[in-house]
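Trainee: Compute the structure for the input listed below.
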Amino acid sequence: MNKYEIKTILLSSSVMAVFFFAILYNAFARKIDVPACIPYNATFRQSAIKKVDDTHYEVYIIARMWAFDPAEIIVPAGSTVDFYLTSADVVHGFNIERKGVNLMAIPGAVNKTTVNFTDYGTYRIVCHEYCGAGHHNMMAQVLVTYLKK
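Mentor: Modelled structure (predicted):
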């Protein structure tokens, strides 16, 4: 092997080690959750908000030209929400501001993530993938209300 091949192999190995370290650091030290892609279930054809218990909700969201369904989700502060996301037509983005949620809504696939809403307020949901002429109007929101005692 000549010296340039050895340098290339060492440089490539170093870059792979840095990427591997970054993945482990984000997964364990920063506790960043990787969204799950679950098998498509044909029964998920309608949007829904299901209350599992007082602080746990399941939200089934369908992205379509140019809206999220449901467009408004209301939960009390301190809630944990499981979002199940799919698309009815084209690829859409799904971003919840101030929560670090960034999913893709893909026809024929269901993506899932879990979000804890500890602070009350309004969290906008926007589409971050260009999906056509009405893309800039594609928004929804999560309204987090005071916890009633």
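Trainee: okay, CA-based contacts and neighbour counts for the rest of this
Mentor: Fine.
Trainee: what does the helix or strand containing Ile62 contact?
Mentor: Per DSSP states H and E, Ile62 falls inside strand 56-64. With Cα atoms under 8 Å, 6 or more residues apart in numbering as the test, strand 56-64 has contacts from 44-52, 68-70, 75, 79-90, 92, 105.
Trainee: Identify the residues contacting the residue nearest the centre of the chain.
Mentor: Computing the C-alpha centroid of the chain and ranking residues by Cα atoms, centre = their mean puts Leu103 first, at 3.6 Å. By Cα under 8 Å, 6+ apart, the contact set of Leu103 is Pro35, Gly93, Phe94, Asn95, Asn111.
Trainee: Surely the third one and Cys131 touch.
Mentor: Looking back up the chat, that one is Phe94. No - the criterion here is Cα atoms under 8 Å, and Phe94 misses it with Cys131 at 11.8 Å.
Trainee: Those two: who's more crowded?
Mentor: Between Phe94 and Cys131, counting by other Cα atoms under 10 Å, Phe94 is the more crowded of the two (23 against 18).
Trainee: gap between the more buried one and Asn111?
Mentor: Relative to Asn111, Phe94 is positioned 10 Å away (criterion: Cα to Cα, to the nearest Å).
Trainee: Residues that sit against both of the two, list them.
Mentor: Leu103, Met104, Ala105.
Trainee: thinking again about what came up before, what about burial for the contacts of Leu103, which qualify?
Mentor: With burial judged by 16 or more other Cα atoms under 10 Å, the buried subset of these is Gly93, Phe94, Asn95, Asn111.
Trainee: Keep only those of the residues you listed that are in helices.
Mentor: Residues of the buried ones among the contacts of Leu103 located in helices (DSSP state H): none.
Trainee: Which pair of the residues you listed spans the longest distance?
Mentor: Farthest-apart pair in these is Asn95 and Asn111; separation 12.7 Å (Cα to Cα).
Trainee: before we move on, back to that, which one of the shared contacts of Phe94 and Asn111 is nearest to Asn116?
Mentor: Nearest to Asn116 out of those is Leu103 (Cα to Cα; 16.0 Å).
Trainee: another one to check against the first:
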Amino acid sequence: MTGTQSARPGGGRRPGPGHQPGHPAGHEAEHVAETAERRWSFIVGAIIVVIIASMVYAGLHWAAMPPSRVETVDVNTLHLQGEFVEGNLGTQLNPDGSVTVRLIAQQYSFVPQCLVVPAEMPVTFRGTATDAIHGFVVGRTNTNTMLVPGFVATFTTSFKQTGEHLMPCHEYCGTGHEAMWARVQVIPAAEFLAKARTGERLSCVAG
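Mentor: A predicted model of the protein is given here:
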């Protein structure tokens, strides 16, 4: 009988020369899988190392060389001199026609407690904190920021509709956090301009 297999007693066939007893095909598949797993483990490990190294580098870099756009303020003299003295707080119409709101956050209140802003006009908020990290969000608008002691937070936004909004602190700042909130009154632009041309800072604090 010719061929790669020969008859065996009992009707079976004898393994041909291409068959390797003791080395099933599954062993080769396991070896390939293990090699792939080791390769991917190395790649994932390298990615993690790169991410951690990048975070460490960025932290050290910005600590040594903070961005030039960061504004700082001395919390010890905040109420005595500079931009955030009491007479400067509130809403102001600047000579160039722009509108600026200045406020301070402290445990557990905002100063001033009520702000007046115009509708349909750009409004620049500038604020800081005196004692702990605070923050605020104005009603259901996208107006929100964090207030960090020693730094000035600034951003520009606008309000499309008139009305009154609550402005709670959204950063936990202590046991009185839940009672820390202020109000923002949005009034028509013409009404705001008429009031603001007196040159005084505007607020809606009673008295």
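Trainee: any chance of the shared contacts of Phe94 and Asn111 of the first structure in TSV, with distance to Ser13 of the first structure too?
Mentor: Shown next, in TSV, are those (distance: Cα to Cα, whole Å):
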residue	distance to Ser13 of the first structure
Leu103	31
Met104	31
Ala105	35
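Trainee: Return the subset of those lying in strands.
Mentor: When those are checked against strands (DSSP state E), the matches are Leu103, Met104, Ala105.
Trainee: just to revisit the earlier point, give the PyMOL command for selecting the buried subset of the contacts of strand 56-64 of the first structure.
Mentor: Buried members of the contacts of strand 56-64 of the first structure, identified by 16+ other Cα under 10 Å, are gathered into one PyMOL selection as follows:
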select buried, resi 47+48+49+68+69+70+75+79+80+81+82+83+84+85+86+87+88+90+92+105
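Trainee: Can you match the contacts of Leu103 of the first structure up with the second structure and say which hold?
Mentor: For those, the subset whose aligned partners also touch in the second structure (both residues aligned by TM-score structural alignment, their matches' Cα atoms under 8 Å) is Gly93, Phe94, Asn95, Asn111.
Trainee: could those residues go into CSV alongside distance to Met138 of the first structure?
Mentor: Putting those into CSV (distance: Cα to Cα, whole Å) gives the following:
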residue, distance to Met138 of the first structure
Gly93, 10
Phe94, 10
Asn95, 11
Asn111, 19
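Trainee: Would you mind checking which of these is nearest to Ile23 of the first structure?
Mentor: Using Cα to Cα, those come closest to Ile23 of the first structure at Asn111, 20.4 Å.
Trainee: Show the contacting residues for that closest one.
Mentor: Pro35, Ala36, Cys37, Ile38, Phe83, Tyr84, Leu85, Thr86, Leu103, Met104, Ala105.
Trainee: Residue in the second structure paired with it?
Mentor: Alignment note (TM-score structural alignment): Asn111 of the first structure maps to Ala153 of the second structure.
Trainee: distance of its match from Val117 of the second structure?
Mentor: Note on Ala153 of the second structure: its distance to Val117 of the second structure, by Cα to Cα, is 18 Å.
Trainee: Check Gly176 of the second structure too.
Mentor: 27 Å.
Trainee: Ok, Arg69 of the second structure next?
Mentor: Separation of Arg69 of the second structure from Val117 of the second structure (Cα to Cα) stands at 26 Å.
Trainee: continuing past the helix or strand hosting Phe42 of the second structure, what's the next helix or strand?
Mentor: In this structure, Phe42 of the second structure sits in helix 25-64 according to DSSP H and E. Once helix 25-64 of the second structure ends, the next helix or strand along the chain (criterion: DSSP H and E) is strand 90-93.
Trainee: Relative to the first structure, which residues correspond to that following strand?
Mentor: So strand 90-93 of the second structure is aligned with residues 48-51, judged by TM-score structural alignment.
Trainee: Now that stretch on the second structure. Mean distance?
Mentor: Here the mean offset of stretch 48-51 of the first structure against the second structure after fitting is 1.9 Å, by mean Cα distance after the TM-score superposition for the first structure.
Trainee: quick one, strands of the first structure?
Mentor: According to DSSP E, the strands that the first structure contains are 36-38, 48-53, 56-64, 67-69, 72-76, 79-87, 92-96, 101-105, 110-117, 121-126, 139-145.
Trainee: residues making contact with the fifth one?
Mentor: By Cα under 8 Å, 6+ apart, the list of residues contacting strand 72-76 of the first structure from outside reads 49, 55, 57, 120, 140-148.
Trainee: residue range for that strand in the second structure?
Mentor: Matched against the second structure by TM-score structural alignment, strand 72-76 of the first structure falls on residues 114-118.
Trainee: Quick check: the aligned residue for Gly132 of the first structure in the second structure?
Mentor: By TM-score structural alignment, Gly132 of the first structure lines up with Gly174.
Trainee: list the contacts for its match?
Mentor: Contacts of Gly174 of the second structure (Cα under 8 Å, 6+ apart): Gln107.
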